[in-house]
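> Following is a predicted model, sequence given first.
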Amino acid sequence: MSIAKLEAELGALLQKMEPAARRGLARDIAHQLRQSQQKRIAAQQNPDGSAFAPRKPQLREKKGVLRRRMFAKLRTAKWLKVEASATGAAVSFVDQVERIVRVHQYGLRDRFSPRIARDVEYPARELLGFSPQDYEMVRDKVIDFLS
């Protein structure tokens, strides 16, 4: 299912609602989406259910700590923000970490440190995205709200 299909399915029903009610529904959906994104990032899974590409071995860190600490701070509510209005809802990262997130989301090249002269290519790890369960949750929330 795609966003366009979901909107076509529920768009007419949502237009009949008052703006304040749409804003409340959007806020509720956005909070649920943030929770599902946080759980998925903690489990290190892409929206399609596949595992994140593993990190390269780090020389100075203990073996078991790497997997638990990957994106640990990014998935907190401080960095993962919710925006809701009468026209829609959004879950996004704050501007301070946007570059880091973009590099990991799309698998781009970035400089690891200013002291290191060469760029490092990161594998794609989809931090934000809709899983099939998210589509179902949005549809169920709208139907429950309307009934």
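Cool, got the structure. Numbering: from 1, shown residues only.

> rest of the way, CA atoms for contacts and neighbours
Fine.

> residue closest to the middle of this protein?
Centroid-nearest residue in the chain: Leu128, 2.5 Å away (criterion: CA atoms, centre = their mean).

> Look up the closest residue to it, ignoring the ones flanking it.
Take Leu128 and drop its neighbours on the chain: the residue closest to it by CA to CA, 6 or more residues apart in numbering is Gln37, 6.5 Å away.

> Return the distance of the helix or strand harbouring Ile143 from the chain's centre.
If you go by DSSP states H and E, Ile143 is part of helix 132-146. Relative to its parent chain, helix 132-146 has a centroid offset of 17 Å by CA atoms, centre = their mean, to the nearest Å.

> Included below, for side-by-side comparison, is a second structure:
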Amino acid sequence: MSDNFEELTPWLERISKQLNAQQKTRLNRRLSTKLRTVWKRRIKAQKDPDGKRFASRKRDGVGSIRRGAMFQRLPKMLKTSYSSNRAEIGFAGRTAEVMAVHQFGETIKPNPNSKPTRYPVRETVGFSDEDKQLIINEIREFLLNE
């Protein structure tokens, strides 16, 4: 899977020239809303954009593993933003900082008194091949109904 849209760029540029600002805003709203719904479902299912399960949790100091799904409240925190020039989906504030640690598998100190901990990569935000196809289909449907 590749997160670049180089193969779609010429096609999207031609479409962009044919739409006015209001139409672009409606299209971007539609795309961001649809993708947010798909991403929420994927996070709830504990899967990354490639369809692989998130890395499981480590044992705590006592030897037990915390039960339950990670990021249970996270789907509610996905934000969308759009205008005639852009469509964004992601997290904001402290949630964005925490999710960046998991997204890229960083090493941090959870609190000042603990030793640094390396978190495994748990990619919550990203485009799958199905997402790219969804974008193409939504643009096609939008153009046919405009």
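Done, it's in. Here the structure is a predicted model, which means the values were calculated and not measured.

> can you tell me which residue in the second structure aligns to the residue nearest to Leu128 of the first structure?
Residue pairing (TM-score structural alignment): Gln37 of the first structure is matched to Trp39 of the second structure.

> just to revisit the earlier point, pretty sure the residue nearest to Leu128 of the first structure sits in a helix.
Yes - Gln37 of the first structure forms part of a helix when assessed by DSSP: H, G, I helix; E, B strand; the rest coil.

> follow-up on the earlier one: just the residues contacting the helix holding Ile143 of the first structure, thanks.
Helix 132-146 of the first structure is contacted from outside by 1-3, 6, 10, 25, 29, 33, 36, 47-48, using CA atoms under 8 Å, 6 or more residues apart in numbering.

> Tell me how many other residues crowd the corresponding residue of the first structure for Val98 of the second structure.
Here Val98 of the second structure is matched to Ile100 in the first structure, going by TM-score structural alignment. Ile100 of the first structure: 14 surrounding residues under other CA atoms under 10 Å.

> Gly88 of the first structure now?
14.

> That one contacts Ala26, correct?
Yes - with contacts counted by CA atoms under 8 Å, Gly88 of the first structure reaches Ala26, the gap being 6.0 Å.

> all strands in the first structure, in order from the N-terminus.
80-85, 88-93, 109-111, 119-121 (DSSP state E).

> want to throw the ones you listed into JSON lines with distance to Phe52 of the first structure?
Converted to JSON lines, those look like this (distance: least, CA to CA, whole Å):
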{"stretch": "strand 80-85", "distance to Phe52 of the first structure": "19"}
{"stretch": "strand 88-93", "distance to Phe52 of the first structure": "19"}
{"stretch": "strand 109-111", "distance to Phe52 of the first structure": "17"}
{"stretch": "strand 119-121", "distance to Phe52 of the first structure": "15"}
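
> The second structure: helices as residue ranges?
Taking DSSP state H, the helices of the second structure run over residues 9-18, 21-44, 93-104, 129-145.

> Can you check which part of the first structure the shortest one sits on?
This means helix 9-18 of the second structure. Counting by TM-score structural alignment, helix 9-18 of the second structure pairs with residues 7-16 of the first structure.

> contact partners of that stretch?
22, 139, 142.

> Only the buried members of the contacts of helix 132-146 of the first structure: can you turn that into a PyMOL selection?
Here is the PyMOL command that selects the buried residues among the contacts of helix 132-146 of the first structure (16 or more other CA atoms under 10 Å):
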select buried, resi 25+29+33+36+47
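
> Tell me which two of the contacts of helix 132-146 of the first structure sit farthest apart.
Greatest spacing in the contacts of helix 132-146 of the first structure, by CA to CA: Leu25 and Asp48 (25.5 Å).

> Tell me how many other residues surround Lys73 of the first structure.
Using other CA under 10 Å, Lys73 of the first structure has 11 neighbouring residues.
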